[in-house]
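Asker: Model the structure of this input:
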Amino acid sequence: MTLNWTLDATDGTARAGTLRTAHGDVPTPVFMPVGTAGTVKAMTADAVRSTGARMVLGNTYHLMLRPGAERVARLGGLHRMMDWSGPILTDSGGFQVMSLSGLRKMDEQGVTFQSHIDGSKHRLTPEHSVEIQRLLDADVTMCLDECTPFPATEKQAAESMRLSMRWAARCREAFTPREGYGLFGIVQGGVYPDLRAESVDALTAIGFEGYAVGGLAVGEGQEMMFSVLDTTVPRLPTDKARYLMGVGTPSDLVGAVRRGIDMFDCVMPTRSGRTGRAYTRHGMLNMRNARHADDGGPIDPACTCPACARHSRAYMHHLFKAGEMLGPMLLTWHNIQYYQDLMAELGGAILAGRFEETAARIDAGWRNSEEEKAA
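Answerer: Just a heads-up that it's a prediction; the model follows:
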């Protein structure tokens, strides 16, 4: 049996379920910390595990360039290399196809690009992307797609989406089913409902173990993102996992769970941790601000991470002002803990039939934050 997802409860259109993989079961909704190059930046694997994270993300593009998928395979796979025994999802490289537009050339068969590391030329096709992810031993393999940029005309979005659908069929053909492993298709189509519907229909006709919604959080804004989800998610199969790629803020996550999304990833908590910004139940805090210099209290009294349990806001402020690497390490740990706690709280609320009440309380905590308004 390939990887599968089962529904445990619903509350409105919000869903709680279980993703079953070769490397363990994952309760959903789930947030996957981003380990682009085989590590969640500034964290050990033990630290990531301590937050309650059950699944992480790696990136095909970065790992194929360095250290190389074949080398990872020779060393026992990505799980062994990065000391992560739980499930791993690997991004196919499609986002980099978009973001590195100045270094690549696309055609029907795939994409040729220059490495951002040393300028060397590489070729990535749907088949090669699937093979790289197999060598990495990813539990969830993502189809290679072209992440449609924003803004894009309807004609541009249509051409991009249809290319991605042709690539999806080739990925399905190239993927070898294995016990506990699966392939996810990616819905594209920009901000155009008819194109999103066409993409869903094409993907479901092919058949995948899960379905991702891609091409969002690329500049369209939250209102438009939610509008796209409102018209897209109800068309997706109800018995498969739904993954919103590269999203997002706590508010984004709450709104997407409300609309029936099960899986998330985003660099925000780790990137913010490295730049002094802390996510809390009462909004965002900038630990570089002078107001924290004499504050002996924790970042978030409700948080159990080491930054909150053992240190003060004043100490965190000092670490960042002094340029000490411990500051980004502790604050990244805190932010990942916050995201994991948020997902656990939302999942528990769905199981208890209290999702809207819980979501309203979470949203209110963020709306009342003065520093978040200033940010």
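Asker: Please make it C-alpha for all contacts and neighbour counts, starting now.
Answerer: OK.
Asker: helices or strands up against the host helix or strand of Leu195?
Answerer: Using DSSP states H and E, Leu195 sits within helix 193-206. Other helices and strands packing on helix 193-206, by 3 or more CA pairs under 8 Å, 6 or more residues apart in numbering; DSSP states H and E, are helix 154-174, strand 182-187, helix 222-232.
Asker: The first one vs strand 182-187, what angle?
Answerer: Direction vectors for helix 154-174 and strand 182-187, defined by axes from the mean of the first three to the mean of the last three CA atoms, to 10 degrees, enclose an angle of 170 degrees.
Asker: Okay, buried residues for helix 154-174 please.
Answerer: Going by neighbour count (16 or more other CA atoms under 10 Å), the buried part of helix 154-174 is 157-158, 160-172.
Asker: residue contacts, Thr77?
Answerer: Heads up, residue 77 is Gly, not Thr. Applying CA atoms under 8 Å, 6 or more residues apart in numbering, one finds that Gly77 lies in contact with Leu135, Leu136, Asp137.
Asker: These into JSON lines, with extra columns for distance to Phe113 and neighbour count?
Answerer: Formatted as JSON lines, the contacts of Gly77 follow (distance: CA to CA, whole Å; neighbours: other CA atoms under 10 Å):
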{"residue": "Leu135", "distance to Phe113": "21", "neighbour count": "20"}
{"residue": "Leu136", "distance to Phe113": "21", "neighbour count": "31"}
{"residue": "Asp137", "distance to Phe113": "24", "neighbour count": "23"}
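Asker: Second chain to compare with the first, below:
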Amino acid sequence: MSRFAFSIAATDGAARTGTITMQRGEIRTPAFMPVGTAATVKAVKPEGVRAAGADIILGNTYHLMLRPGAERVARLGGLHRFMNWDRPILTDSGGYQVMSLSDLTKVTEEGVAFKSHLDGSRHLLTPERSIEVQRLLGSDIVMQFDQLVPTTSTPKAQMEAMDRSIRWAKRSREEFDRGGDHAERAALFGIQQGALDEELRKRSADSLIEVGFDGYAVGGLAVGEGQEAMLGCLDFAPGQLPADKPRYLMGVGKPDDIVEAVCRGIDMFDCVLPTRSGRTGQAFTADGPINIRNARFAEDPEPIEADCPCPACSSYSKAYVHHLVRSGEILGAMLMTEHNLWFYQRMMAGLRDAIAGARLASHARNFLDRYRAGKAA
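Answerer: Predicted structure coming up:
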């Protein structure tokens, strides 16, 4: 079997549907990857994640290198065996986390020096170390190490971070290629930077294409710039990347963000939103998100969402889940998270079907009108 292959089955406008084929299985695109930051998709067993329809999940270099440690995971047979997930795993490089979670971060050309948010221990994460950690974990899709700066940064800071990310992309590529057996079965993605600037994004994309990657991510968005600005960037950024490679929008997101991004040519997504929201009492539905804690659900005998086939909706009422969540019962978080994961995967399946049937425009409009009307209510 090929190490990595991406085939496009159908297009509809800028949107595409297809398949990524890897040794551990196929990934249907557009795809949403549930986030298993610390080797677990919180509140759901791996079997439940797969039952919801996920083909791939995400793990994180920063968190796993700090606890339990990449070397320990490797000694225990790799991340797949460690967490009992036998399908593809994409690992984030840790670049975002060292900038947002750690204390006393210092960025140099070598890498990022930081103190752990867990115990204050000092570490240096470089492109080479990031790739090494991902190799030790046994990642299927490895992300280059990059530097992220807020979209509110000065143009000079944005340009410097973009240029450094290109240099780090080359070092990531070189370290990945030294990976022996791992490099022969895994894939490496580059990350486009450049904030909201079309020219910087083009320079970044062209430089990454020159290095050569299996897929390309649109990085540096969903960090507070707002939906309008993000979508404005997505009007041009995906088209700057190769049409025959997967395009991955990192850290997105909200259901309406995903639908809008698919219409603009994005193939892959990840976000903590469905799991984090589930643990805090928010459920996603076709009619917008609901807060199950609200008193109006205390005696509601209906499921979280009508016509949803998930185990939570098939067997439990809003009233019961409301009781569990208000009581702080663990089962409440489990049922809410399970429903949200099913909602996201059903949403992605609907988008794939609409693209294949050349009816994405009407499907997206109907979805967005209904979802946003419910959200505004």
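Asker: just to revisit the earlier point, for Ile206 of the first structure, which of the helices and strands packed on helix 193-206 of the first structure is the nearest?
Answerer: Set against Ile206 of the first structure and scored by CA to CA, those come closest in helix 154-174, at 6.5 Å.
Asker: In which helix or strand does Ser272 of the first structure reside?
Answerer: According to DSSP H and E, Ser272 of the first structure maps onto helix 268-274.
Asker: ok, back up a step: generate a markdown table for the helices and strands packed on helix 193-206 of the first structure, with distance to Trp333 of the first structure as supplementary columns.
Answerer: Shown next, in a markdown table, are those (distance: least, CA to CA, whole Å):
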| stretch | distance to Trp333 of the first structure |
| --- | --- |
| helix 154-174 | 35 |
| strand 182-187 | 29 |
| helix 222-232 | 26 |
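Asker: Indicate which one of those is closest to Ala359 of the first structure.
Answerer: Closest among these, using CA to CA: helix 222-232, at 15.5 Å.
Asker: Please find the angle between the direction vectors of that closest one and helix 193-206.
Answerer: Using the same axes, to 10 degrees, the inter-axis angle of helix 222-232 of the first structure relative to helix 193-206 is 50 degrees.
Asker: Show where helix 222-232 of the first structure falls in the second structure, residue numbers please.
Answerer: Aligned using TM-score structural alignment, helix 222-232 of the first structure spans residues 227-237 in the second structure.
Asker: So which bit of the first structure is the lengthiest helix in the second structure matched to?
Answerer: The longest helix of the second structure (DSSP state H) is helix 330-356. The counterpart of helix 330-356 of the second structure in the first structure, using TM-score structural alignment, spans residues 325-351.
Asker: Tell me the buried residues in that stretch?
Answerer: Those would be 327-351, for stretch 325-351 of the first structure by 16+ other CA under 10 Å.
Asker: same check, this time on stretch 308-317 of the second structure
Answerer: Neighbour counts over stretch 308-317 of the second structure (16+ other CA under 10 Å) mark Cys308, Cys310, Ala312, Cys313, Ser317 as buried.
Asker: and which of those is nearest to Lys115 of the second structure?
Answerer: Ala312 (40.6 Å).
Asker: hang on, isn't the closest one packed against Glu338?
Answerer: Yes - with contact defined as CA atoms under 8 Å, Ala312 of the second structure reaches Glu338; the gap is 6.9 Å.
Asker: Tell me who's in contact with Thr29 of the second structure.
Answerer: Going by CA under 8 Å, 6+ apart, Thr29 of the second structure touches Arg16, Thr17, Gly18, Thr19, Ile20, Asp267, Met268, Arg352.
Asker: how about the last one, what does it touch?
Answerer: Spelled out, it's Arg352 of the second structure. Thr17, Thr29, Pro30.
Asker: Pretty sure Ala349 of the first structure sits against Ala360.
Answerer: No - the criterion here is CA under 8 Å, and Ala349 of the first structure misses it with Ala360 at 11.6 Å.
Asker: any common contacting residues for these two?
Answerer: Shared contacts of Ala349 of the first structure and Ala360 (CA under 8 Å, 6+ apart): none.
Asker: about what we covered before: just checking the distance from the match of helix 222-232 of the first structure to the centre of its chain.
Answerer: Chain-centre distance of stretch 227-237 of the second structure: 18 Å, with CA atoms, centre = their mean, to the nearest Å.
Asker: Run through who's touching that stretch.
Answerer: The contact list for stretch 227-237 of the second structure, computed with CA under 8 Å, 6+ apart, reads Leu196, Asp197, Glu198, Arg201, Lys202, Val218, Leu221, Ala222, Asp257, Glu260, Ala261, Arg264.
Asker: Could you dump the buried residues of stretch 308-317 of the second structure into CSV with secondary structure added?
Answerer: Output for these, formatted as CSV (DSSP: H, G, I helix; E, B strand; the rest coil):
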residue, secondary structure
Cys308, coil
Cys310, coil
Ala312, helix
Cys313, helix
Ser317, coil
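Asker: Tabulate these (a markdown table), appending distance to Thr37 of the second structure.
Answerer: As requested, those are exported to a markdown table (distance: CA to CA, whole Å):
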| residue | distance to Thr37 of the second structure |
| --- | --- |
| Cys308 | 27 |
| Cys310 | 23 |
| Ala312 | 24 |
| Cys313 | 26 |
| Ser317 | 30 |
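Asker: out of these, which one sits closest to Glu109 of the second structure?
Answerer: Closest approach to Glu109 of the second structure among these (CA to CA): Cys310, at 48.1 Å.
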